[in-house]
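Asks: Let's see this in three dimensions:
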Amino acid sequence: MALLQTFMRYASRKPPSGSTHSLKIDDAIFYIDWIVTSAVALGYSMVTVTMDGDPKTQIETPTVVVALLVLVVGVAMLPPLVRDTCYDATGKIKGWWHVVVLDLIGLTFLASSVVAGVKTYGS
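Replies: This is a model prediction of the structure:
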């Protein structure tokens, strides 16, 4: 997904004069997409399993609690923390290290959503 998004950004923008491409450091920030994707998938999965009624696929209460905590942290608490620690006063990301850490956090959220789905539905 990240590679396709990067390609689409590269292919759809005209580079500024004197540059060979139009990509910027902000184009490498994917954590938002990954956290939103994991939140939607996890929420949809929990609703589907609840409506299913099949005892084999019922989610255990601790799993639901952890999933909801992950959603709250990822969607509500992480953005202000990112704003305060990863961006300067002008609204620009401080550097590549911040991009890498943010994307790793996003991948962690996405991976946890996949693991929760596998635990619920089986492999």
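Asks: CA only for contacts and neighbour counts going forward, please
Replies: OK.
Asks: Tally up the residues packed near residue 35, please.
Replies: Counted with other C-alpha atoms under 10 Å, the neighbours of residue 35 add up to 25.
Asks: another one to check against the first:
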Amino acid sequence: MATWILTGALALLVAAIQTYWKWVTRKTASSHGLKKDDWVFYIDWTVTSAVALCYSLIDASLKHKPVEPMTVSIALIVGILGVGMLPNFVRDLCYDASGNIKGWKHIVGLDLAGMAFLFSSVVAGVKTYGA
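Replies: Model (predicted):
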């Protein structure tokens, strides 16, 4: 349980710091400078999960640790869906023809999807290395 809380807290902390930096660097006298796209974090979380999961599997293999088939399946799902297919779905479903995100429900949905990928990598890592 602590692993889930730590993962979620770190992801939200990174998102908060990113947003703060965007706000500080773009702030003008008449506007805060943030746009809806600045609240989209699924890219960071999905890429982080894919890289961390690949690293974990390679490290486990080099250390001759057993890796469950379900962990390999999670890695394939994260790789195929998260990195390969999700960007196309996002473009088609969440952005309009001019390249603007359609609304806040799309942002929340995307961020929840990114968080799900991140949590799936954490589960795979915990199953491989233990909590």
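Asks: OK, contacts around the residue at minimal distance from the centre of the second structure?
Replies: With distances taken as C-alpha atoms, centre = their mean, residue 45 lies nearest the centre of the second structure, 1.6 Å away. Taking C-alpha atoms under 8 Å, 6 or more residues apart in numbering as the contact definition, residue 45 of the second structure lies against 11, 114, 115, 117, 118.
Asks: Is it correct that it falls within a helix?
Replies: Yes. Remark: residue 45 of the second structure belongs to a helix, assigned using DSSP: H, G, I helix; E, B strand; the rest coil.
Asks: nearest spatial neighbour of the residue mapped onto residue 61 of the second structure from the first structure, skipping sequence neighbours?
Replies: Under the alignment (TM-score structural alignment), residue 61 of the second structure pairs with residue 50 in the first structure. Using C-alpha to C-alpha, 6 or more residues apart in numbering and skipping the chain neighbours, the partner closest in space to residue 50 of the first structure is residue 58 (6.8 Å).
Asks: surely that neighbour meets residue 51?
Replies: No. Counting by C-alpha atoms under 8 Å, residue 58 of the first structure does not reach residue 51; the two are 9.7 Å apart.
Asks: More neighbours: which of the two?
Replies: When residue 58 of the first structure and residue 51 are compared for neighbours, residue 58 comes out ahead with 16 against 10, by other C-alpha under 10 Å.
Asks: ok, that one - contacts?
Replies: Contact analysis of residue 58 of the first structure by C-alpha under 8 Å, 6+ apart lists 49, 50, 120.
Asks: Which contacts among those residues does the second structure share?
Replies: Of the contacts of residue 58 of the first structure, the ones still in contact in the second structure (both residues aligned by TM-score structural alignment, their matches' C-alpha atoms under 8 Å) are 49, 50, 120.
Asks: What's the match for the last one in the second structure?
Replies: In the second structure, the position corresponding to residue 120 of the first structure is occupied by residue 128, as judged by TM-score structural alignment.
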